[in-house]
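Student: Give me the fold of what follows.
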Amino acid sequence: MGPKESLKVGIVGAAGRPRIFAQALADHPRAAVAAICDVTEERLQQAATYFGSCPAFLSFESMLEETELDAVIIGTPMQFHVEQSLLALEHDLHVISEVPAGISLEECRQLTAAAARSKGQYIMAENCNYMKPHMMIANMARSGLFGELYYAEGEYLHEVKELNERTPWRRQWQTGINGITYGTHSIGPILDWMDGDRIAKVSCIGSGHHYTDSLNRPYAIEDTCVMTAKTERGRLIKIRLDMLSERPGALNYELQGTRGCYESIRYELLGGGKVYLKREGEQKHEWTDLSVAGKEYIPDIWHRLPESMLGSSGHGGSDYVMMTDFLNALTENKPSPISIHKALDMTLPGLISQLSIERGGEWLNVPDSRAWI
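Tutor: Okay, the predicted model is just below:
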């Protein structure tokens, strides 16, 4: 099957997170928004300001039945991701779903089975994998510059107490469950660097409870949760999630190999970071800016990024780059960049962490979705 002439895309939750993809969809030569869906007429009117005039629906099922589509973007709250992905996959549509892939092991099993049956491809929209520094590090790691990889860290520090009050679903599904449920922003880039590996077992502990919500109810999630993980190849990973502590936000990462390492800049949300690469005959270890050491490892897709997309509203351009890469794959009939199994490699460790933290940090095995089909 050759390249597709035009990819007709439907968007659910269109007035929310998917609005950040409007420019990438508009710029793509072989993709077009064919329908939008949201929960109120007001939100549909808001979505139309981003995506233009097209059929609009208050029912996801109606959009699938009444519109000729090739793919759907699912930008709804996380508890709806699997339900809506299943419906789309049953219609043999491609799915681009926000993170995480699912909120329970049973949901993830259902999603795996549906993706195996469908003619459509499943893709999970983990934008942290597409941040420029992370893609550079992935290329450097695959080129062997860091040697044999054996350790990594990822931290997602994003205080959301006020946001919880405006979006109750977050109160229930992000801070209403203990553990690292919302961990794909940290896990995703690390597994991309450790290409071909997966997390095989985890242990999770927390720092206790020090905050309450507007009704003076304690949050189920502990202020900081730390998950230690071992991969199938024996690598060690540490993941920290903190959505409650009073502090500025940060995305922190570290990668260590036998010939070098990477450290992000902790206080810069989208900072490039520093690398150390071992060189023959060197007398001391010195850091080099990633922008210098990794210049030749910038992916081509980043060179084509419009300057207007560099703003923080699109996570430094990563949202535009990610959606463009997804649309390229679907229109050129290439394998999905973040397939069902890669998506679940990022999602399942967090679900198992819920059980581990409940059991005082007990080490528990993480299932491999590839064994479910």
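Student: Could you use CA atoms for every contact and neighbour count after this?
Tutor: Noted.
Student: I'd say Pro18 and Ile11 touch.
Tutor: Yes: proximity of Pro18 to Ile11 meets the contact threshold set by Cα atoms under 8 Å, at 7.4 Å.
Student: Now do the strands in the stretch 251-373 of the chain.
Tutor: Here the stretch 251-373 of the chain has its strands, by DSSP state E, counting those that start in this stretch, at 260-263, 274-277, 288-289, 364-365.
Student: Relative to Tyr219, which of these is closest?
Tutor: Ranking the strands of the stretch 251-373 of the chain by their distance to Tyr219 (criterion: Cα to Cα) puts strand 364-365 first, at 24.1 Å.
Student: For the closest one, name the packing helices and strands.
Tutor: If contacts are counted by 3 or more Cα pairs under 8 Å, 6 or more residues apart in numbering; DSSP states H and E, strand 364-365 sits against strand 199-206, helix 340-358.
Student: Wait, a helix at Ile190?
Tutor: Yes: Ile190: assigned to a helix according to DSSP: H, G, I helix; E, B strand; the rest coil.
Student: that older thread, what about the helices and strands packed on strand 364-365, which gets the closest to Asn139?
Tutor: If you check each of the helices and strands packed on strand 364-365 against Asn139 by Cα to Cα, helix 340-358 wins as the nearest, at 17.7 Å.
Student: To compare with the earlier structure, here is another sequence to fold:
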Amino acid sequence: MGISVGIVGVGQFGQHFVQLFRDHPNVNRVAICDLKPERLAACARKFGINETYSSLDEICRSDLDALAIFTQHWLHAQHAIQAMEAGKHVLSAVPPAYGRTPEEALEWCDRLVETVKRTGQIYMLAETTYYRPETMFCRKKAAEGAFGQFVYAEGEYFHDMSHGLYEVLRNRWGAEFGPDKTGDPPMFYPTHSTSGIISVMKARMVEVSAMGYVQPNDDWFRTDTIWRNPFCNQVALFRMSNGAIARICEFRRIGHVGREGFRIYGTEASFEWDVSGAKWVTKAGWEFVDPTVARDPLPEPLASNLGGHGGSHAYIVHEFVSACNEGRLPAINVWEAVRYFAPGVVAHQSAMRDGELLKIPDWGDPPS
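Tutor: Got it, this is the predicted structure:
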């Protein structure tokens, strides 16, 4: 039993997944696709891939079972929909959708969910925080009831612009890049900071009040761009469906190492995770913990090559391949994916309205 997979977009991020798919014991064929002939050829040589395609249209006409989409982030939803309508299962890089306005971004969420329902294809979001060992550790503690009742959580994605983001965004736009393309809203990229909290609590975010920080004389985050966004940093306070409160920070100008992380507090125990490490805290005291002991098993050779983002890449590949082979919903299915993404979009709306409390739309639970 095995599936065939095509990887669409083999740039800086997509290349990290080629070897993992190639080496998975339940993948029997791997193809790659990229618009740039030189990059496509170099990737094919590096990983020994013989099947290549020069466009999404071309690879959608193939007989491959599934496509892993690693294209520009504002094209993820469009490309995922095109692939599913061509009969392909889809793994999509984050975020699942995007838009020049919050309304457009939420409309793409509508279309994504509708396409999954209509086509019956499998959709999975490649969210890395979900498969970090700290998140696995907390999910297991939650399953044991060790937290008690959840009361509060904090999550953050700190990625200062000086840590490569200028170059990344210029490269993504290519020849289309210009001053009007800079400064998209930080909260439009929220899944690294929301997914850990949502997946551990098994609760969704239902309403939000948010505010933004405007850097004086900022030449990147400005209201005269296609995004009309003045905020380099945004902070949001959410009410969860279980009654807990969560605070999320999306910062792009911050004197801090790059970080995806969270802290979760319950009535009986809490989990704190910062630059000093991970700690389990109770009413009696606290101790450092090693979350890697909570990692789920993986088949070889993936177990010996976990990949980046805290060793999450191998787990993303394995879950997607397993879901496709078994014909089941993946852990981060489309209904879960939009619950990670939509809260950030509405938080940006709130910040643009000076903190107005707004309801967050929901697309329901996946079919049982």
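Student: Got a TM-score for the two of them?
Tutor: The TM-score (TM-score structural alignment, normalised by the length of the second structure) is 0.87; 352 aligned residues with a Cα RMSD of 2.8 Å.
Student: so what's in contact with Pro18 and Ile11 of the first structure at the same time?
Tutor: 73-75 (Cα atoms under 8 Å, 6 or more residues apart in numbering).
Student: Can you tell me which of those is closest to Cys128 of the first structure?
Tutor: Taking Cα to Cα as the measure, Cys128 of the first structure lies nearest Gly75 of those, at 16.0 Å.
Student: circling back: just among the shared contacts of Pro18 and Ile11 of the first structure, which is most surrounded?
Tutor: Among those, Ile74 has the most neighbours (other Cα atoms under 10 Å), with 28 neighbours.
Student: Aligned counterpart of that residue in the second structure, please.
Tutor: Under the alignment (TM-score structural alignment), Ile74 of the first structure pairs with Ile69 of the second structure.
Student: Give the full set of residues in contact with that match.
Tutor: Contacts for Ile69 of the second structure (Cα under 8 Å, 6+ apart) come out as 7-9, 76, 79-80, 90-93.
Student: let's see 7 Å
Tutor: The contact partners of Ile69 of the second structure, by Cα atoms under 7 Å, 6 or more residues apart in numbering, come to 7-9, 76, 91-93.
Student: who wins for neighbours among those residues?
Tutor: The residue in those with the most neighbours, by other Cα under 10 Å, is Leu91 (28 neighbours).
Student: Against Val12 of the first structure, how distant is the counterpart of that one in the first structure?
Tutor: Using TM-score structural alignment, the partner of Leu91 of the second structure in the first structure is Ile96. When distance is defined by Cα to Cα, to the nearest Å, Ile96 of the first structure is 11 Å away from Val12 of the first structure.
Student: so what sits against both of the two?
Tutor: Residues touching both Ile96 of the first structure and Val12 by Cα under 7 Å, 6+ apart: 73-74.
Student: Next up, the contacts around Gln215 of the second structure.
Tutor: By Cα under 7 Å, 6+ apart, Gln215 of the second structure lies in contact with Cys232.
Student: any idea what the counterpart of it in the first structure is structurally, helix, strand or coil?
Tutor: Gln215 of the second structure maps onto His209 in the first structure, with residues paired by TM-score structural alignment. Secondary structure, three-state DSSP: His209 of the first structure is coil.
Student: any idea how far His209 of the first structure lies from His28 of the first structure?
Tutor: From His209 of the first structure across to His28 of the first structure, the span is 47 Å (Cα to Cα).
Student: coming back round to it: could I get the shared contacts of Pro18 and Ile11 of the first structure in TSV, plus columns for secondary structure?
Tutor: Below are those laid out as TSV (three-state DSSP):
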residue	secondary structure
Ile73	strand
Ile74	strand
Gly75	coil
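Student: What segments of the stretch 151-300 of the second structure are helices?
Tutor: For the stretch 151-300 of the second structure, the helices defined by DSSP state H, counting those that start in this stretch cover 165-173, 191-201.
Student: So for Trp280 of the second structure, which of those helices sits nearest?
Tutor: Nearest to Trp280 of the second structure among the helices of the stretch 151-300 of the second structure is helix 191-201 (14.8 Å), distances taken as Cα to Cα.
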